[in-house]
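K.L.:
Kindly generate the corresponding structure for this input.
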Amino acid sequence: MPTLHVRNVPKDLHDRIQALAQSRNRSTSAQVINMLSSAIEEEELRHSRSRILAAARRRRFTYAQDVPDSSTLLREDRER
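P.N.:
I've put the predicted structure just below:
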């Protein structure tokens, strides 16, 4: 399994991660792996949502090519 070394971790952050790991009965390494995994899942979900919303916005403002202008339709209806 690959190893990841992180340097220059602020002491406060390290202490908070250790405290969190202890409260969950995990090693510091297991806690960091869990936190990284959760963060990646959240980022992927956020990216997926953004892509879906962008596609919905594009569809929302895309008009069909063969549909006549509404003012033309109204004018034709009034002329009948």
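
K.L.:
Going by C-alpha atoms from here, please, whenever you check contacts or count neighbours.
P.N.:
Noted.

K.L.:
Select the longest helix from the protein.
P.N.:
Looking across the chain with DSSP state H, the single longest helix is helix 28-60.

K.L.:
buried set for that one?
P.N.:
For helix 28-60, the neighbour count (16 or more other Cα atoms under 10 Å) marks 28, 31, 32 as buried.

K.L.:
Serialize the residues you listed to a markdown table and add fields for distance to residue 48.
P.N.:
A markdown table is the format used below for the buried residues of helix 28-60 (distance: Cα to Cα, whole Å):
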| residue | distance to residue 48 |
| --- | --- |
| 28 | 30 |
| 31 | 26 |
| 32 | 24 |
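
K.L.:
from those residues, which is closest to residue 52?
P.N.:
residue 32 (30.1 Å; Cα to Cα).

K.L.:
Let's compare: structure for the following, please.
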Amino acid sequence: MTQLSALEIPDALYTQIQGMALSQSSSINEQIVTLLQRALDIEAQRQSQAKILQDIHQARWTPPAIAPDSVTLLREIRGYDF
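P.N.:
This next block holds a predicted model:
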């Protein structure tokens, strides 16, 4: 396992992590690793969702430029001449 040292953490953030570690009966190191893993999981999920949305957008059907709009089609079907 790789060790990370000389990491500067603001005091307030360290206190929060320390409190979380105490409440979950884990070490500060374990808590930091857990928090980092959660953050990475959330980011991976966000990227996956963004990719899915991009694929959906690219696969969306668009009518040809010469196709009449729906209002025009409805008027023709209903026999309106405006």
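
K.L.:
could you say what helices and strands the longest helix of structure 1 packs with?
P.N.:
Here helix 28-60 of structure 1 touches helix 11-23, going by 3 or more Cα pairs under 8 Å, 6 or more residues apart in numbering; DSSP states H and E.

K.L.:
Does anything pack onto the helix it packs on? Which helices or strands?
P.N.:
Using 3+ Cα pairs under 8 Å, 6+ apart, helix 11-23 of structure 1 sits against helix 28-60.

K.L.:
Counting by contacts, list what the helix or strand that comes right after the helix it packs on packs against.
P.N.:
Moving toward the C-terminus from helix 28-60 of structure 1, the next helix or strand (DSSP states H and E) is helix 70-79. Helices and strands touching helix 70-79 of structure 1, by 3+ Cα pairs under 8 Å, 6+ apart: there are none.

K.L.:
and residue 6 of structure 1, which of the three is it?
P.N.:
coil (DSSP: H, G, I helix; E, B strand; the rest coil).

K.L.:
Now do the SS call for residue 26 of structure 1.
P.N.:
Applying three-state DSSP: residue 26 of structure 1 is coil.

K.L.:
Count the residues that sit near it.
P.N.:
15 (other Cα atoms under 10 Å).

K.L.:
Tell me how far the most centrally placed residue in structure 1 lies from residue 7 of structure 1.
P.N.:
Central residue of structure 1 (Cα atoms, centre = their mean): residue 46, 0.6 Å from the mean position. Per Cα to Cα, to the nearest Å, residue 46 of structure 1 is found 28 Å from residue 7 of structure 1.
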